[in-house]
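J.: just need the structure, nothing else, for what follows:
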Amino acid sequence: MEENYKLAKWLSGEMTDAELKEFQAEADYQLYEKIKNYSSQLETPNFDGEKVLSNVIAAKNKTPKVIDLKPNWFLRIAAVLVIGLGLLFTFNTFSSSNEVALNGKQTTFLLPDNSEVTLNSGSEIEYKKWNWDENRNLNLDGEAYFKVAKGKKFEVNTTLGKVAVLGTQFNVKARNNRFDVTCFEGRVKVNYKNQEVVLTKGKTVSFENDVKIIEQTVSDSKPLWTSNEMLFEKEKLVNVLEEIQRQYDITIDATKVNSEQLFSGKIPSNNIDVALQSLTSIYHLKYSKSTNSKYVIEEIK
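T.: Alright, predicted model coming up:
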């Protein structure tokens, strides 16, 4: 009603300047102006201005026919939600899970069957939660200590070899071309290239460049790296230095020394000066610190 009153007042020229300015700012003003101008140009003998105005007002106020689309839109939204939830379920169920231990860090986590895994520095594990109890299979890049819950066959795959067990505790390390497996409880079957070895409690085996280099007995009840010590057995110096870099998250420049030399022994993983002193003293080498995270190893002249 208020809109109709303003329109009539405008047509009769009774608006104040303020009312006219406000009316001209409305969205429909241009339409009214065109109708007014067009009407003023018509030359009919019996032109009824009030009738024209009434028709215009009636046309403006006429309620348009609306098709109710709510049911269709509701179905569409419901379909999108169902599809979205389905995709989310599929992604969470079938996608791979990853666990990572950055350099200088160790991380422990549980698998779906409560098997416990401790990842050493610079290592990663990938596995799928879907149907885990029937297919306990994971991929390892680096080194990890496993406490496997009893159940169906448990497999650890690496780029160098595979380890299969039922329920036991063991350590797997796959770095560069060297593959080490130690059994601390139960039995494990190790597959490396075309070779197969079954390890029992306290046994360890190492392969490098397609050759079995170590098969012996150990007295430790768990990997020493879980207690801030690194154990090496006939390991190339280059591999030892790489492991030190992972444990301490540092950089070591040893380009001026013979990195193919072999090392056997223990090195602490919680004191960098003791670690480097223990290593360099054996080979008549010296080390120096160039920055907070970079060290240089060279021969003593």
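
J.: rest of the way, CA atoms for contacts and neighbours
T.: Fine.

J.: wait, Ser219 sits on Thr204?
T.: No. With contacts defined as Cα atoms under 8 Å, Ser219 does not count as touching Thr204, sitting 10.4 Å away.

J.: looking at the two, which is more packed in?
T.: Counted by other Cα atoms under 10 Å, Ser219 and Thr204 do not tie: Thr204 has more neighbours, with 21 against 9.

J.: I'd guessed that one sits against Val218; true?
T.: Yes. Applying Cα under 8 Å, one finds Thr204 in contact with Val218, separated by 6.9 Å.

J.: what segments of the stretch 201-301 of the chain are helices?
T.: Taking DSSP state H, counting those that start in this stretch as the criterion, the stretch 201-301 of the chain carries its helices at 237-248, 272-282.

J.: for the stretch 1-150 of the chain, same thing?
T.: According to DSSP H, counting those that start in this stretch, the helices that the stretch 1-150 of the chain contains are 2-11, 17-24, 29-41, 49-61, 70-94.

J.: next, the second sequence, to be compared with the first:
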Amino acid sequence: MNREDLIKKWLDNNLNSQEQQAFEALDDYNALTKLDRFAKGFSAPEFDSEATFKNIVAATNSSKKSTNWITYATKIAAMLVISFGFYFLFYNTSTEYQTDYAEKTAFTLPDNSAVSLNAQSQLSFNKKNWNTKRDVNLTGEAYFKVEKGSTFNVITQAGTITVLGTQFNVKERSNYFEVTCYEGSVKVTHPKKTIVLKPGDSFVVLNNEIINKNTNNTAPSWIKNTSEFKSVPLQQVINELEIQYNITINTKNIDTNKLFTGKFTHTNLEVALQSVTIPLSLKYSKNNNTISLTRE
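T.: Okay, here's the model as predicted:
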């Protein structure tokens, strides 16, 4: 196999053992691997091996007479810097917000729509075409106050929420999907059902089963550092405790399908644990960041 084919297969991570030995025997092997480590410092979403192959071959062929690998490696590095810079400047227009455990954040979108992002959540959108396409991608939970304008879509793995201008909350966690409308109207498109929510309406999917609920609240409780639940399996409450406090809860020998109605605070772990365990006649013990639940 010739040199150019070896380089191309190397870029595609497609060398067999014999081809790998032949590639390592190339006189510019060290230069190519150093360049590879340099290029991996960039984080472009896609990598065009064909285009990169042509650039590398062109650059290295033009430098065959040079015995110093730095000369042509520098040329290739410069081309990569320019290429990646052009990509990020003109094409990578995605904006992302992300929260960790026990963390919340609030921000405004390009149209001044307000978003509050709950713990362990992620939201992204394309700012380049925002004026004509108001789409956001959400994982986790967020509360929206949307300015009137073109259609506004919140896209989750569980379903899509469509509005023109309103206030609503979207929660998409493991085996749980909930949309609650607080102002205006909200259209929810789910694989099992499409529904329009009015103020006070909630659309809930728990373990792939649809549940319709109502609320008298004017905003989600988590905005004020409280999680509220009404006839929700204990496992969902445990999941939220872990997210809000960055802890691990051991529920061995505990029926986590038992329904819980109540709330817990996000500002005091002891009070939060008591709020959940006492109504269910459970006890808890702590070992660093691990909480173990037992029956009384």
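
J.: just give the TM-score of the two.
T.: Scored against TM-score structural alignment, normalised by the length of the second structure, the superposed chains reach a TM-score of 0.69; 218 aligned residues with a Cα RMSD of 1.9 Å.

J.: rewinding a little: which of the helices of the stretch 201-301 of the first structure has the highest mean neighbour count?
T.: helix 237-248 (a mean of 20; mean count of other Cα atoms under 10 Å).

J.: what about that helix, distance to the chain center?
T.: Put simply, helix 237-248 of the first structure sits 26 Å off its chain's centre (Cα atoms, centre = their mean, to the nearest Å).

J.: what range in the second structure matches it?
T.: Aligned by TM-score structural alignment, helix 237-248 of the first structure corresponds to residues 234-245 of the second structure.

J.: the matching stretch against the first structure, how far on average?
T.: Superposed on the first structure, stretch 234-245 of the second structure shows a mean distance of 0.8 Å to its aligned residues (mean Cα distance after the TM-score superposition for the first structure).

J.: so what's the residue nearest the centre of the second structure closest to, chain neighbours aside?
T.: Residue closest to the average C-alpha location in the second structure (Cα atoms, centre = their mean): Gln122, at 4.2 Å. Leaving out its chain neighbours, the residue that sits closest to Gln122 of the second structure by Cα to Cα, 6 or more residues apart in numbering is Gln98, at 4.3 Å.

J.: now swap in Val163 of the first structure and tell me
T.: Nearest to Val163 of the first structure is Val190, by Cα to Cα, 6+ apart, at 4.6 Å.

J.: same deal with Gln245 of the first structure?
T.: Thr251 (5.8 Å).

J.: so how far is Lys8 of the second structure from the counterpart of Ile214 of the first structure in the second structure?
T.: Aligned counterpart of Ile214 of the first structure in the second structure: Asn212 (TM-score structural alignment). The gap separating Asn212 of the second structure from Lys8 of the second structure is 56 Å, by Cα to Cα, to the nearest Å.

J.: my guess is Ser227 of the second structure meets His266, correct?
T.: Yes. Here Ser227 of the second structure reaches His266: they are 7.5 Å apart, a contact under Cα under 8 Å.

J.: Asn30 of the second structure: neighbour count?
T.: 13.

J.: got it, and Leu31 of the first structure?
T.: 9.

J.: do the same with the one 5 residues further on
T.: Number of residues near Lys36 of the first structure (other Cα under 10 Å) recorded here: 15.

J.: for Asn114 of the first structure, same thing?
T.: 12.

J.: got the contact list for whichever residue in the second structure pairs up with it?
T.: Aligned by TM-score structural alignment, Asn114 of the first structure pairs with Asn112 of the second structure. By Cα atoms under 8 Å, 6 or more residues apart in numbering, the residues touching Asn112 of the second structure are Val146, Glu147.

J.: how much space separates Asn112 of the second structure from Ile223 of the second structure?
T.: 19 Å.

J.: kindly report the same for Phe107 of the second structure.
T.: Distance from Phe107 of the second structure to Ile223 of the second structure, by Cα to Cα: 13 Å.

J.: neighbour count for those two, which is higher?
T.: Taking neighbours as other Cα under 10 Å, Phe107 of the second structure and Ile223 compare with Ile223 leading, 15 against 12.

J.: and the more buried one, what pairs with it in the first structure?
T.: By TM-score structural alignment, Ile223 of the second structure lines up with Thr226.

J.: can you pull the contacts of its match?
T.: Here Thr226 of the first structure is in contact with Asn120 (criterion: Cα under 8 Å, 6+ apart).

J.: try 10 Å
T.: Contacts for Thr226 of the first structure (Cα atoms under 10 Å, 6 or more residues apart in numbering) come out as Gln106, Thr118, Leu119, Asn120, Ala144, Tyr145, Ser269.

J.: next up, the contacts around the third one.
T.: If a contact means Cα under 10 Å, 6+ apart, then Leu119 of the first structure has 99-102, 105-109, 125, 140-146, 171, 226 as its contacts.
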